[in-house]
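J.: Quick one: sequence plus predicted model below, questions after.
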Amino acid sequence: MAKDNKNLNKKPKVSPYWIYGIIIAVFLAIQLFSGGFGDTSGSKTTPAEFFQYLKNGDVKKVEIINNRIARVYLTKEAQEQDVHKKSKPKSLLPAVATAPNYQFEFGDLKLFQEEIAKIKAEDNVDVNVAFDSEQNVWGDLLLTLLPFVLIIGVWIFIMRRMSGGGGGGAGGQIFNIGKSKAKLFDEKIDTKTSFKDVAGLEGAKEEVQEIVDFLKFPEKYTSLGGKIPKGALLVGPPGTGKTLLAKAVAGEAQVPFFSLSGSDFVEMFVGVGASRVRDLFKQAKEKSPSIIFIDEIDAIGRARGKNNMSGSNDERENTLNQLLTEMDGFGTNTNVIVLAATNRADVLDSALMRAGRFDRQIYVDLPDVRERKEIFEVHLRPLKKEETLDIDFLAKQTPGFSGADIANVCNEAALIAARKGKKAVNKQDFLDAVDRIIGGLEKKNKIITPAEKRAVAFHEAGHATVSWMLEHAAPLVKVTIVPRGRSLGAAWYLPEERLIVHPEQMLDEMCAALGGRAAEKVIFDKISTGALSDLEKVTKQARAMVTVYGLSDKVGNLTYYDSSGQSEYGFTKPYSEKTAELIDQEISDIIEKQYQRAIALLEKNKDKLTELAEVLLDKEVIFKDNLEKIFGKRAFENSAIISEEEE
């Protein structure tokens, strides 16, 4: 039976264009062969030759067609002459009527008749002159119908394009505009990602694996009275693996998997988003049990009633209302699980987040050092790397990196090794890749004056000196005055990965960040614009201390941070003008105090600062060893990981 079905499928499909082609060919054939098969119009000749034949008495009859064409019939005797033998008509089929020997076009009919009459009188010839009119019925009909045929053909072509397949783009398929754009992944062919390909994310994997288990073995849960969860929302920073986790679910669940983005519901036409939601759930229900994955759901799931300037009929709200109804309304869909991903959970509508719609919120956080090692192992598989490569070291060098960042590091390292003509990727290539991603591309040919270079050297040396002297500041790994990206110099540090931060730690970090500007003040007694990123970082930290974490004695144990995001579009501050002045003053005092502290530290160690800056000017890049030679061993040695500060 399977073979029979295959043979049936192999039958050629009849294209409508073939039919159009056959019709045109028939019309052309009728036009060409409407006069019979063969040469029935006579040989071509000229009026002068005709008049000569007429004088010789060879012409039996002249037939004038439509007052412009003359057909000449010769006598039997004339047809036997050598000069006229080629004029004998040839036909594939027996002729119904006698065919003419010659045919030609003449000019003025009156002059033509006068010339025939003159020859008849002078040469005493007997010739019959007849008049007739002919018309090509099929040709005239074709010319009449051709414009209509073309118009109808163009109309059919346009309608087929508008209503046909090809996947509903915005400009075409006007009749399919309300259809869902979700891509259906075949569980046997399209989805090859499994949970083995997802490194780290143990907690998140456990949650979604349970959903997969329910789809595979529902009786295990239903026997105890449990119900399948309606949906799971994956929340976390960009690049942490939310979409990858959804791909793994698609690969493991072995059920139909519909994937689309939140923006796929948005269209310029009213009502399209809601229509696509209905169509999506209709398809999913037909193929249930199934999974729907909506990436970047915040495109349609934002809280309703916010910033609604467009009037009462907001298209995005209509789409969200339809989604809410489909997920948990009167017509509840059974065995259809909705997975969604976003990095903006704070702006989602509370009705969307409630139990019964998204029963589970799975937080996908940035990986810790152990999880980064696992992620490195996954992305290092396809690389030709040195056998002695220390993956633990790489994991420690990339704090705060997401899974996507680590994949980028591995790729950059391979490219750097290839650029240098190496046979394998080594440790230095990975360090160069981290520097490239964090600091930007080295610009060794950037034009910089000696005075500017000296200022940058002292600025970076100031950062290094202050961070070395403070207990809670991150210890230095590397300092460079080679321009990178938009910065003229950069310093890399090894901070601890902390879950909670104390005020002393924040103040030490702020003091170290201000060490660059303080060094310029101590050495040159003037400051420059080179500390822009330092000031931005310090100002954010000080404002967070005062307004978010409640670490200011003057403002007190208050926070003005709204984790729900409900005040995002608010036009009023949650505090009075007097409090605003107090906050501004407190932020300024904190920053100024740490700046003076950095100046005092550098004044005390001015000679060591100068020595370090001179080494930096000479070598352009210095490491932890150079600082140990000048300052001695650091009093507070902490194991840590890499971060970066740019000027």
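T.: In hand now; what should we look at?

J.: alpha carbons only for contacts and neighbour counts from here, please
T.: Will do.

J.: Pull the number of nearby residues for Asp359.
T.: Other residues within reach of Asp359, judged by other CA atoms under 10 Å, total 16.

J.: Pretty sure it sits against Ala232.
T.: Yes: between Asp359 and Ala232 there is a contact under CA atoms under 8 Å: 6.1 Å.

J.: Neighbours of the closest residue to Gly200 other than its chain neighbours, how many?
T.: Nearest non-adjacent residue to Gly200, counting by CA to CA, 6 or more residues apart in numbering: Glu371, 4.6 Å away. Glu371 has 17 neighbouring residues, counting by other CA under 10 Å.

J.: Could you pull up the contacting residues of Glu371?
T.: For Glu371, the contact set (CA atoms under 8 Å, 6 or more residues apart in numbering) comprises 199-201.

J.: what does Gly172 give?
T.: Neighbouring residues of Gly172 by CA under 8 Å, 6+ apart: 161-163.

J.: how would you label it: helix, strand or coil?
T.: Secondary structure state of Gly172, per DSSP: H, G, I helix; E, B strand; the rest coil, is coil.

J.: again with Ile630
T.: Per three-state DSSP, Ile630 ends up helix.

J.: ok, the closest residue to it other than its chain neighbours to Asn626 distance?
T.: Nearest residue to Ile630, sequence neighbours excluded (CA to CA, 6+ apart): Lys608, at 6.6 Å. Distance, Lys608 to Asn626, by CA to CA, to the nearest Å: 11 Å.

J.: and if you look at Gly178?
T.: 67 Å.

J.: try it against this one:
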Amino acid sequence: MNENQDRNSRKPLLPKPPQRPGYQIWVVVGLVMLALFTFFNRGSDPRTITKKEFKSMAQEGDVNAVTILPTQNSVEITLKDEALKNIKYRDRIPKPSLLTPYTTGPHFQFDVVDAKVFEEELQKEFPGIKYKVERRADITGGLLYWGLFILMMVGLWMIMRRVATGGPGGQIFNIGRSRATLFDAENKVKITFNDVAGLDEAKEEIKEIVEFLKNPKKFTDLGGKIPKGALLVGSPGTGKTLLAKAVAGEANVPFFSLSGSDFVEMFVGVGAARVRDLFKQAKEKAPCIIFIDEIDAIGRSRGRGSMPGANDERENTLNSLLVEMDGFATDSGVIILAATNRPDVLDSALMRPGRFDRMISIDKPDLNGRESIFKVHLKPLKLASDVDPKKLAAQTPGFAGAEIANVCNEAALIAARRNKSSVDMQDFQDAVDRVIGGLEKKNKLISPEEKKIVAYHEAGHAVAAWFLEHANPLVKVSIVPRGVAALGYAQYLPREQFLYTYEQLFDEMCMTLGGRAAEEIIFGKVSTGALSDLEHITKMSYAMVTVYGMNEKIGNVSFYDSKQSEYNFNKPYSEETGKTIDEEVRKIIDTAYQHTKNLLLEKREQLEILAKELLKREIIFQSDLENLIGKRPFDEPTTYQAYLNGNKKKDDAGDEEETTNVPVHKGPGSVPDMEGNTAPLEK
């Protein structure tokens, strides 16, 4: 048997099935019954009286026999049958029990100082009373004492057996053992790379690691070394854990899976002990993969927030992990995969090459990625003929993989509630509305005046975006009251690009101010509905002035500091510069607002048409805008149109080829809060 066969023959580290109770339970039941039997029979013991009362009984002739117990210095008295019928003794004699019926006696007892002296007194004062001397042990008390002792010992023995077999309560003696779950040939995950869509670059990196474990000679022949680890970094719901599951399903090597919180314990030294035990098991099964989910639970930067001289259990665990990954006595064959959505808090020693050699970024999917993810999650659903994954991808900008899966599930539930035989496009659109804005508030009381303000507010956004060259036209506008989105929401499909110009940012600000400007033009007053819009343009304008150097008066300087806390009041500029920044920001916003008002005044007719249509239909898509307010006065199609229809370009040979406008992910130079995520109209 070779090494691989021996490794695959090992049993997975799975919990043992619970054992049925055997003879031990009957032993415990018997001891409990014995203890209860002994305890309740104590009620039939003779009643205690005084020596004076005994002499009174003897003088009246009621005593039948006396038993002297010299070992206990006590005397037992048995009455005559005639005396038992006397009311004077009837209530005082012992109650009947299984062991001692009241007619047999003894009925009373009393203690003496010296049994020998009492015997002489009895012969002298009451010679007619029969007596005998017995030497006996206290069986009842001894039985009770030893029965309880044996019961306690048997219970302790059973608890220790349960602990040794890993049952409930067994963790106290296995507290230093690793809690990792092992997946191998006998306990294999069914998810594969075919179930992971929209993460093509990340899959290529991960596939290379799996390929190295399957065929290491291909790489080692050229002098390459196996990478020590790979860190999956991305926003929540982007598919980090799913990608790790796919690795477990694809790899033909043992796969250990656990969470970073599994190392955390209230006892000192437990986390480090579990790390050592995990790597000990992994080295025995090498080559293998260890996956640690949410590694930021133990991988935070050392020294932050700890008291001087205090013992930090998290730091001890991290130190042990660092040594095991790349210490003095490092063994090859163990690859670490870890996932986190907070790479900024991780310790620099953990991030260096030699430990985590690769940092694999998993961003939110682009248009093509969302289409691929929809195709995966649409497979198990019964779909109508009008369901188009391309349209669904275009109508869900900024959605992560988990949110897309939620949309598909919600659409199926909505179709089932409507007693449909298949899931159609309307169900998916309702599911998108529910995921973005929450449940529809059908019983929410909204006055016609408020609904009219909301309609003109959203129409202002739509018209401004439609007639501004660099703005992102709305994909969808809704004025249906919902739980999260309050009175309505607007959905955008932004250009997915790395760099922005001043003109693009300015048009985005004008589009965002379209709702406030429309309210002032139509009603002559403004409402609180523009709260999120004002927050958005304020952050954007301050970024233009203080971060990207897009202001002539401030100049080509940037006050951006990635390590600066949001609540840090130490500004890297003087008060005079801060005053100038505020003035320039206000000037940019005022200019954008005036430009938006002039545009909407010029397009007031289109504004009225769109607002009335919103009041009538409550939901409008981008495809409806061209029929309502005409074509955009620009040759370049919108991102939504380009993706649905495709662009035609000529190659070098002069032939026309059909291409799709493939959006790219934003890089480090992108503008804050330009993600195009939906925001509530009113909070």
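T.: Structure's in. What do you need? Given the structure is predicted, the values throughout are model-derived calculations rather than measurements.

J.: Once they're superposed, tell me the TM-score.
T.: Overlay of the two chains. TM-score (TM-score structural alignment, normalised by the length of structure 1): 0.78; 562 aligned residues with a CA RMSD of 3.6 Å.

J.: residue in structure 2 matching the residue nearest to Gly200 of structure 1?
T.: Residue pairing (TM-score structural alignment): Glu371 of structure 1 is matched to Gly369 of structure 2.

J.: And the helix or strand harbouring its match against structure 1, how far off on average?
T.: Per DSSP states H and E, Gly369 of structure 2 falls inside helix 367-378. Compared with structure 1 after fitting, helix 367-378 of structure 2 deviates on average by 1.6 Å (mean CA distance after the TM-score superposition for structure 1).

J.: ok so, going back, when Gly178 and Asn626 of structure 1 are compared, which one has more neighbours?
T.: Counted by other CA under 10 Å, Gly178 of structure 1 and Asn626 do not tie: Gly178 has more neighbours, with 21 against 15.

J.: Tell me the secondary structure of the more buried one, please.
T.: Under three-state DSSP, Gly178 of structure 1 falls in the coil class.

J.: and it, how far is that from Val272 of structure 1?
T.: Going from Gly178 of structure 1 to Val272 of structure 1 by CA to CA gives 5 Å.

J.: Surely Arg355 of structure 2 and Lys228 touch.
T.: Yes: if you go by CA under 8 Å, Arg355 of structure 2 and Lys228 touch, sitting 5.5 Å apart.

J.: on that earlier part again, I'd guessed the residue nearest to Ile630 of structure 1 sits against Phe631; true?
T.: Yes: the pair Lys608 of structure 1 and Phe631 passes the contact test of CA under 8 Å, sitting 7.2 Å apart.

J.: Near Met158 of structure 2, how many other residues are there?
T.: 15.

J.: residues in contact with it?
T.: Neighbour list for Met158 of structure 2: Gln24 [criterion: CA under 8 Å, 6+ apart].

J.: what about it, which SS state?
T.: Under three-state DSSP, Met158 of structure 2 falls in the helix class.

J.: Of the contacts of Glu371 of structure 1, which belong to helices?
T.: The members of the contacts of Glu371 of structure 1 all map outside helices under DSSP state H.

J.: Which of the residues you listed are conserved in structure 2?
T.: For those, the contacts that are reproduced in structure 2, applying both residues aligned by TM-score structural alignment, their matches' CA atoms under 8 Å, are 199-201.

J.: Just the buried ones from these?
T.: By neighbour count, with 16 or more other CA atoms under 10 Å, those hold 199-201 as buried.

J.: CSV for the contacts of Gly172 of structure 1, including neighbour count, distance to Pro16 of structure 1 and secondary structure?
T.: Output for these, formatted as CSV (neighbours: other CA atoms under 10 Å; distance: CA to CA, whole Å; DSSP: H, G, I helix; E, B strand; the rest coil):
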residue, neighbour count, distance to Pro16 of structure 1, secondary structure
Arg161, 15, 14, helix
Met162, 18, 16, helix
Ser163, 15, 16, helix
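
J.: could I get the residues you listed as CSV with distance to Ser552 of structure 1?
T.: Shown next, in CSV, are those (distance: CA to CA, whole Å):
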residue, distance to Ser552 of structure 1
Arg161, 66
Met162, 64
Ser163, 65
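
J.: quick check, nearest of those to Ile583 of structure 1?
T.: Of all those, Met162 has the smallest distance to Ile583 of structure 1: 60.7 Å, by CA to CA.

J.: can you tell me how far the nearest residue to that closest one once chain neighbours are set aside sits from Arg160 of structure 1?
T.: Using CA to CA, 6+ apart and skipping residues adjacent in sequence, the residue nearest Met162 of structure 1 is Gln173, 3.9 Å away. Counting by CA to CA, the gap from Gln173 of structure 1 to Arg160 of structure 1 is 9 Å.

J.: Please compare these two by neighbour count and tell me which comes out ahead.
T.: Gln173 (21 against 12).

J.: That one maps to what in structure 2?
T.: Gln173 of structure 1 maps onto Gln171 in structure 2, by TM-score structural alignment.

J.: Could you confirm Asn570 of structure 2 falls within a helix?
T.: No: counting by three-state DSSP, Asn570 of structure 2 falls outside a helix, being coil.

J.: Show me what it aligns to in structure 1.
T.: Match for Asn570 of structure 2 (TM-score structural alignment): Thr572.

J.: Enumerate every residue touching that match.
T.: By CA under 8 Å, 6+ apart, Thr572 of structure 1 lies in contact with nothing.
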